[in-house]
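**Q** Using only what follows, build the 3D model:
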Amino acid sequence: MVGITKANFEDVFPTVETAIRKAEFIALDAEFTGLQLNKQTKSTLFDTSEERYAKLRRTISNITICQIGVSAFVKDPDSENKYIAHTFNFYLYPPVFGPVDVRFTCQASSLRFLCKYNFDFNKFIYDGISYLNAEQEQQIQQYLDRKDLFQGVERDVDESAIQKLLSTVAEWMFGSETDKPLEIVKDDEDLLYTQDYILHSELRNRFPDIWTTIDKTKITIEKVGEERRTALEKEEVQSKEQQATLLKNSLVGFSRVFRLLTEAKKPILGHNMLMDLLLYYDKFHKYLPRSYKEFKSEIHKLFPVIIDTKHITNALRKPLEKTDLLKSTALGSLYEAFHSQKGQQYVIHTPSIALGPGCEHYLEAEFPHEAGFDSYMCGYVFLRIAHIETFRDVLSTEVVPCSFRRYLHSTNEYVNKINIIRANLNYLSIDGEDPVSERPDMLFVKSKKKSYKLEAGQIAQWFSPYGSVDISLKGPNSALVATSHFGCARDILKNFKRHEKIAVSKYSMWKHSPVVRNAVIAGTLLSGGLCAWVLWSSRKQSA
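**A** Okay, here's the model as predicted:
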């Protein structure tokens, strides 16, 4: 099912709930309005996991999700070796109600990227489904508790559209056909996207002898007497709690799907999903905590089993080198490789994967960077690679169709390990301590002459032919360089051994850090002074 908006969300929600509850696992993907807030939040090879989390936290508080894909992979009850991928593509838009009016940043390059893949911005802005995290929901509940639903409403609406509506009703009121209800079709976009409670409030307050009913497409106004109006109001008082609940449900919106996911405790998949996880947490659960450890602990409680297909394919790239299926670990390339005849038949009895209702067009064409299609590709790739990994060292005569539980057991060492790009470690661990960095030692660059001032751009130009590098200037004549792999560091050391302007060496904290060096000197002087004092004191006593 693709293109789910606020217009059909309620109708589709039961289908989504059923798919999630029946699924063996669920793959997720998100598209968002930016990747980094500013230069200070840019990823570098110097970043520790805590530093990267702090950078991402700042960015994520300022951007929003515009589309999210959910693919629930359900085992076909009529086949022992077949999965059906029920895929849903949701357009999201932040809520505007009372105290909640979200501000977010759009990064030009991110929007251009979405344009390249035909993202529908009209559906995002006009038809996006609302969502709330726990703090926002509490704000709205407090707002509803202290205000009458139809009185004194704070709002952000087109007042001219409201005035036009009131004028239409006034003409009808003073006309000759008030014995028949007036029906006003919500063909004006400003009316279509105005909350029903605002329309009720305006009409009933301005015209004390009418009654209003509103559905998705029209507003119906009926002229009633004073007694009938009073009776209807009494009846409505009894249903106001129900109305408030319906209103709140519409505002909570997609967060209801997120809560289904956290309740189901099914394995959650994503591809290169660190930023996605932080976004899900911040937008649908709670604002991200300052503490990186607290985030890890809480996300693990929400989703006990998280699988990042980027991490798995990176880890298996060398062991499965001969398969020729992991030349690239980009999601689109992986899907193409595993969707090929070779990818499907590399190990016999690989499970078949069918598309659920409403996704038949995925058979005719690919839709990269549509969140729904990306979530489907992620789940597809995982099933294929899990099957290969499960039977990697098994004779072909012993390969059999197997349960998802066995696939999960075979890939258990990769569970809860999330890929981290361009940092001083390759992945972070959600359910334990992060791994020790396996990146090469940093390099220390120093000017051979004090008159020569180092520039980060010049160093990057010199070093980048050997691999990815990041530079941190430590003064006019020195800099630290982080490299992406050992070959890069080795080649730089080798090729700049006799450079006329700079000296390059492996970084040593004891040798190159001014803070540590000064501390050592101070410690040496202090210990030397203490020894001299003890010697002088002992001589004085002996005299």
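
**Q** make it CA atoms for all contacts and neighbour counts henceforth
**A** OK.

**Q** how near is residue 371 to residue 240?
**A** Going from residue 371 to residue 240 by C-alpha to C-alpha, to the nearest Å gives 37 Å.

**Q** Could you do residue 374 as well?
**A** Distance of residue 374 to residue 240, given as C-alpha to C-alpha: 41 Å.

**Q** So for those two, which sits in the more crowded spot?
**A** Set side by side, residue 374 and residue 240 show more neighbours around residue 374, with 30 against 14, by other C-alpha atoms under 10 Å.

**Q** residues contacting the more buried one?
**A** 29, 69, 331, 367-368 (C-alpha atoms under 8 Å, 6 or more residues apart in numbering).

**Q** Now the second one, please; I'll put the structures next to each other:
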Amino acid sequence: MEITRKNFNEQFDNITKDLKKSCFASFDAEFTAIIAGECFKHRLFDTNEERYDRIKNEVSKMIMTQVGLTFFQYDRDHDTYVATGYTFHLCPQVVGDIDQSFIFQASTLNFLCRHNFDFNKFTYEGLPYLSKAEEAKVRKMLKEGSNYLLRTLEMTDEKLLQQYCSEVAKWLATSKEGTLYLDIENPLLRYIVHNEVRARFPDVLTTDSLGNSHKVLIYRDKYVEGANSAPVAILEENLMHHLLGFSQIISLLASYHKPIIGHNIFLDVVLMHNQFIGPLPKKYSTFKKNINEIFPIIFDTKHISHEMSKKLTFDEVWKSNALQDLYEFFSEGKCKKLQHGVNLIRLSTPFDVNQSYHEAGWDSYCSGYCFIRLGHWAACENIGKFRPVGPTEKLAALAHYSNKVNIIRGAVPYMNLVGDDPPSHRPDLLHLKCLNERFNIGKVSSVLAAFGSIDIKPYGSRTALIAASSHYAVNNILKQFRDSRDYRISKYSVYRHSVAGRMAIWWGGALLTGSLVIYIIHKKVNNN
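**A** A predicted model of the protein is given here:
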């Protein structure tokens, strides 16, 4: 189901119930920018901290435009999972002096157009949101009173405010009607009108109209029987409900502590922090801590599938770890490990599968589907036989992979949200020295292209460091260039090849030599 401004309020209780009944929730997002540019290049040299430091400023310019959530409920009587999927459309907002901004790349526009992205739903119907930091700022604005908000109104809204107040004044002076309705769609302006009318016309009573959240109901008689002026605290909470929008769903996910499932979600969790928690912290460790406090259990099916694929032969394994390939591998019954006792998984409301890849709701469903199948396989391996398996056993069987987020083409295989990241799983770096000319990265890259996936980093005018994806590639490079007249390639040593290492050796040698000379002189003096 698609969720926009139009149906968010009426569906909020259903979303809450579906989440509460679920055994886990799967997540996916679509962004306003495709990962491009120098800071987003994935290098085999990268530690997770280095990658985070490189992208954190650029990521702050991006937002999620679509969030998909699928809640999986287990029907024990029929050994079946029932999945309820939601696609939330999001759009930034202006509140007081908070003006949420983002970049929209032309390449992203082309990509979204190819996948039938609905820009009208984004701009006209997208749900607002506030990060925790922005929410605190708005609540502070409200405490400072409506005068502060009045100063931040745009000219158009300021004219509308004067128009509404003039309408009230005219009604009081010329009409004998006991009530007046003002239809005000903008929730912030509606809150300001309540306060301004009460300040300018102290004898009237204002409240929200029952059954229509856009209408302000004004009573001529402040003490009219059966009516009460809406308390300021209620007006504030009504306003915050509108301004928070999708952020309330994030709060629900955090409060229920359901396991969150995603596929290749490193960038998702970085954006989630920036958009719904607050500006990305300087320290990588603080970022991980903040994410884990909100979502204590996260599974990444990209990491799980990569690790579990090592248990299969070449003929048995899926075509690739891309979500579409992984989903089709399991949904088409190609996994030989899942021939018996497999749960039925059905959607409560079907998606249009032919047009749904790269649509956040559908992708979130695919992630959860793959998680169930991977969990079934892992649980049956632990048991020693293939039989029906419930969600508790699945989660226990995959607990080893909890809070480990896949890292693409980096020095380490995953980000650990609950502790130190793992040591590098890449082979040692190689050191290259050009013997006859200055270092040319294009030429060297061409020479080494035949050895598979490698990255090259300049290290001087004639030298460079080489990172390779496998020990096999490293051994082949060393063997091939053993007698080369153009390049000298050896395993990198910080003492032999770095300036600091060579300086340490030089100073150590100089210190040792100096000490020996002093010792000899001292000995001669004593003998004399």
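
**Q** what's the TM-score for these two chains?
**A** The pair, once superposed, lands on a TM-score of 0.88 when counted by TM-score structural alignment, normalised by the length of the second structure; 524 aligned residues with a C-alpha RMSD of 3.4 Å.

**Q** Give me the most central residue, the second structure.
**A** With distances taken as C-alpha atoms, centre = their mean, residue 268 lies nearest the centre of the second structure, 2.0 Å away.

**Q** Check whether that one sits in a helix, strand or coil.
**A** Per DSSP: H, G, I helix; E, B strand; the rest coil, the secondary structure class of residue 268 of the second structure is helix.

**Q** residue contacts, the residue found closest to it once you drop the neighbours it is linked to in the chain?
**A** The shortest distance from residue 268 of the second structure to any non-neighbouring residue, by C-alpha to C-alpha, 6 or more residues apart in numbering, is to residue 29 (6.8 Å). Contacts were defined as C-alpha under 8 Å, 6+ apart; by that measure residue 29 of the second structure touches 64-68, 268, 360.

**Q** Reformat the residues you listed as TSV; add secondary structure.
**A** As requested, the contacts of residue 29 of the second structure are exported to TSV (three-state DSSP):
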residue	secondary structure
64	strand
65	strand
66	strand
67	strand
68	strand
268	helix
360	helix
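
**Q** can you put those in TSV and add distance to residue 114 of the second structure?
**A** Shown next, in TSV, are the contacts of residue 29 of the second structure (distance: C-alpha to C-alpha, whole Å):
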residue	distance to residue 114 of the second structure
64	18
65	16
66	16
67	18
68	19
268	22
360	15
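
**Q** hmm, which of the residues you listed are common to the first structure?
**A** Retained in the first structure by both residues aligned by TM-score structural alignment, their matches' C-alpha atoms under 8 Å are the following of the contacts of residue 29 of the second structure: 64-68, 268, 360.

**Q** what's the closest of those residues to residue 197 of the second structure?
**A** Checking those against residue 197 of the second structure with C-alpha to C-alpha, the nearest one is residue 65 at 36.5 Å.

**Q** OK, contacts around the closest residue to the closest one other than its chain neighbours?
**A** Spatial nearest neighbour of residue 65 of the second structure, chain neighbours left out: residue 90 (5.0 Å); criterion: C-alpha to C-alpha, 6+ apart. Contacts for residue 90 of the second structure were tallied using C-alpha under 8 Å, 6+ apart; they are 4, 64-67, 122, 125-129, 246.

**Q** Now which of these would you call buried?
**A** 4, 64-67, 122, 125-129, 246 (16 or more other C-alpha atoms under 10 Å).

**Q** and the residue nearest to the centre of the second structure, what pairs with it in the first structure?
**A** Aligning on TM-score structural alignment places residue 268 of the second structure opposite residue 276 in the first structure.

**Q** Make sure that match is actually in contact with residue 34.
**A** No: between residue 276 of the first structure and residue 34 there is no contact under C-alpha atoms under 8 Å: 11.9 Å.

**Q** tell me which residues in stretch 318-334 of the first structure are buried?
**A** In stretch 318-334 of the first structure, counting by 16+ other C-alpha under 10 Å, buried: 320, 325-326, 329, 331-332, 334.

**Q** Over to stretch 381-394 of the second structure?
**A** In stretch 381-394 of the second structure, counting by 16+ other C-alpha under 10 Å, buried: 386-387, 389-391, 393-394.

**Q** Find the pair from these with maximum spatial separation.
**A** Spatial extent of these (C-alpha to C-alpha) is set by the pair 386 and 391 at 14.9 Å.

**Q** In three-state terms, label residue 283 of the first structure for me.
**A** helix.
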